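S.K.: have a look at this fold, sequence not included:
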């Protein structure tokens, strides 16, 4: 994977968390492993055993999106200073997207930037760990405080995915569905036939590698999201707004994005007068028990959230839409159009 500042390897495999020294390019002065309380209980000791005789420290944050805040970010800096980290130190982000974003942003800003490694432990983090976007949330919006800061490596031990809950599996597969919709019709077709809770390890590895390949290819073309990287935001305009409006944690990121994907297909059908796989996607989500009902769609609040999103331009809402599977486009829409599409989407979802 090439970025403007470095090239880094993305390694997907089994039991590779026990061989981290094979993937480190430098002899770091010290290492800080950042994880959440759920993941640390399962895998922290495995990581620490890789570095006998080296100054290795751990920092454990509360699991959940609520940890992506300024207080936890500041606490990581405090601990890094107390532990004596310097510019030759390494931060390892061991966990899902929250830990990756939080620890990555801490690494990007500690002493103006030190190396960090992404070690995803969720399906969702296959997406967030690649591409160098790191951020924390503001109470007024998601990921509004952050940076573009590529990792030194992504080391993805898929054995750690065996401990995921159904909710976390749903959340991760929503991003795989997104990547398939924007770039790979055949991949999307295979996902339509997938029972995401009973995927064999070889099939899961294949899905993850396809998703990462799509993400990496797009990021290499447009690292700082001035063009085609915006396509990766398919489903995120409404998804982020729902997450923020309902309160972080009510829906997982991927569950909110899944609803956002349906909304994007709905708007695309209306705007381009094209038949898109809305019903097929809805069937896939229902079969895999995504929460699609009982959602409080407050249209005025959601529109305001969309306008404050970092993807909006001059308070005009930008949406990624599809003219067909594999052909995304970015459109700016008026508030009145979004209001109309939201209301017709809500009607369409009732009784589904």
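M.R.: Received the coordinates, thanks. Since the model is a prediction, treat every value here as computed from it, not as a measurement.
S.K.: CA only for contacts and neighbour counts going forward, please
M.R.: Will do.
S.K.: run through who's touching the host helix or strand of residue 74.
M.R.: Assigned by DSSP states H and E, residue 74 belongs to helix 70-82. Contact with helix 70-82 is made by 32, 59, 61, 102, 103, 105, 106, 110, 136, 137, 138, as judged by C-alpha atoms under 8 Å, 6 or more residues apart in numbering.
S.K.: now do 10 Å
M.R.: With contacts defined as C-alpha atoms under 10 Å, 6 or more residues apart in numbering, helix 70-82 is touched by 31-32, 34, 57-62, 66-67, 83, 85-86, 89, 91, 102-103, 105-107, 109-111, 135-139, 145.
S.K.: where do the strands sit along this structure?
M.R.: Ranges of strands in the chain, per DSSP state E, are 9-13, 31-36, 56-61, 90-95, 115-120, 133-138, 141-148, 153-157, 317-324, 327-333.
S.K.: next, the one to line up against it:
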């Protein structure tokens, strides 16, 4: 079933009505966190009530620690105490942690309850709220237990990010730049001419919509991540390695991806696919957005990053499949990069 998408500035007030237009009635169970809930929970609950939903809300502690089986068990108990039924709706109101956790609970309770995503960060708007991937973490690693459970609706309201710290906004923008680089030369040119800090809400909503619709097209074609969806991992091989080797606390996901985008662009040049001037445009755009383009040697090093890339999900037969560029809007996937070239590029990205 395709995900319905709604974009705007202030459109969260119509959430309940939009859900009923999709043929859903009954009860809504809102899962949020204790940071987002007090700010946006009342508006969401009011919208659901106006549309005739009996709504309940549960706030988990904010932060990655809530993405756990223990927290999922708490939510199962909460849903069971209210005798939730398959015809009810789970509404995920929050960033990526809440979206992943609520999505996992919706996918597994009663073998599947309808899910609605209302993301409240730029990163979750353009990434985790679309695509259907849900998961919780284990002590052995991130996202090791999960399910594919696409939301019936993802509602993107740029008004929900008005109070976000600028660092969070910039980190999310790395995924917007990535999407433009792999799919959309016109969007890339637009991002190159209008600084993030100067974007008005309506124009930001338009850019986010174009970004999300690119991802939705790819996900619709490859819902189980077995083919073309791999292109969405441009910049993520080194990005994920930087996140992991720094303990997932030094860099936000989008900041690590930004460094990974520089690495992938430079590897594209070294492999003979991409003009150096295009790689420089990508790096310059990231820097002007306020994103890091080098990693701090205080927290990680080239050896650790290179070792971690070998555990990437794109590894096959002990060879990393690198997502690279031929040009803006043209992707190539290869496992034929020499270890020396990869090492040269990663070592050159250390911050001096």
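M.R.: Cool, got the structure. Being a predicted model, the structure only gives us computed values, none of them experimental.
S.K.: would you report the TM-score computed for these chains?
M.R.: TM-score for the superposed chains, counting by TM-score structural alignment, normalised by the length of structure 1: 0.90, backed by 344 aligned residues with a C-alpha RMSD of 2.1 Å.
S.K.: and for the helix holding residue 74 of structure 1, what span of structure 2 is it aligned with?
M.R.: Helix 70-82 of structure 1 lines up with residues 69-81 of structure 2 when matched by TM-score structural alignment.
S.K.: and the matching stretch, which residues are buried?
M.R.: Going by neighbour count (16 or more other C-alpha atoms under 10 Å), the buried part of stretch 69-81 of structure 2 is 69, 71, 72, 75, 76, 78, 79.
S.K.: dump these into TSV; add distance to residue 114 of structure 2 as well.
M.R.: Formatted as TSV, those follow (distance: C-alpha to C-alpha, whole Å):
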residue	distance to residue 114 of structure 2
69	20
71	20
72	16
75	15
76	15
78	17
79	13
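S.K.: what does residue 256 of structure 2 align to in structure 1?
M.R.: In structure 1, the residue matched to residue 256 of structure 2 (TM-score structural alignment) is residue 256.
S.K.: wait, its match touches residue 173, no?
M.R.: No. The criterion here is C-alpha atoms under 10 Å, and residue 256 of structure 1 misses it with residue 173 at 12.0 Å.
S.K.: on that earlier part again, distance to residue 284 of structure 1 added to the strands of structure 1, as JSON lines?
M.R.: Converted to JSON lines, these look like this (distance: least, C-alpha to C-alpha, whole Å):
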{"stretch": "strand 9-13", "distance to residue 284 of structure 1": "26"}
{"stretch": "strand 31-36", "distance to residue 284 of structure 1": "31"}
{"stretch": "strand 56-61", "distance to residue 284 of structure 1": "34"}
{"stretch": "strand 90-95", "distance to residue 284 of structure 1": "27"}
{"stretch": "strand 115-120", "distance to residue 284 of structure 1": "25"}
{"stretch": "strand 133-138", "distance to residue 284 of structure 1": "29"}
{"stretch": "strand 141-148", "distance to residue 284 of structure 1": "27"}
{"stretch": "strand 153-157", "distance to residue 284 of structure 1": "26"}
{"stretch": "strand 317-324", "distance to residue 284 of structure 1": "18"}
{"stretch": "strand 327-333", "distance to residue 284 of structure 1": "21"}
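S.K.: which ones are touching the closest residue to residue 254 of structure 1 other than its chain neighbours?
M.R.: Excluding the flanking residues, the one nearest residue 254 of structure 1 by C-alpha to C-alpha, 6 or more residues apart in numbering is residue 171, at 3.6 Å. By C-alpha under 10 Å, 6+ apart, the residues touching residue 171 of structure 1 are 122-125, 165, 251-258, 290.
S.K.: try it again at 8 Å.
M.R.: Applying C-alpha under 8 Å, 6+ apart, the residues contacting residue 171 of structure 1 are 123, 124, 252, 253, 254, 255.
S.K.: and what of residue 250 of structure 2?
M.R.: Counting by C-alpha under 8 Å, 6+ apart, the residues that residue 250 of structure 2 touches are 243, 299.
S.K.: give me the number of residues near the spatially closest residue to residue 137 of structure 2 that is not a sequence neighbour?
M.R.: Nearest residue to residue 137 of structure 2, sequence neighbours excluded (C-alpha to C-alpha, 6+ apart): residue 143, at 4.7 Å. Residue 143 of structure 2: 16 surrounding residues under other C-alpha atoms under 10 Å.
S.K.: how about the one 10 residues further on?
M.R.: Counted by other C-alpha under 10 Å, the residues lying close to residue 153 of structure 2 total 23.
S.K.: measure it to residue 115 of structure 2 for me?
M.R.: 7 Å (C-alpha to C-alpha, to the nearest Å).
S.K.: again, but for residue 301 of structure 2
M.R.: 40 Å.
S.K.: higher neighbour count, the two?
M.R.: Taking other C-alpha under 10 Å, residue 301 of structure 2 and residue 115 do not tie; residue 115 has more neighbours (28 against 18).
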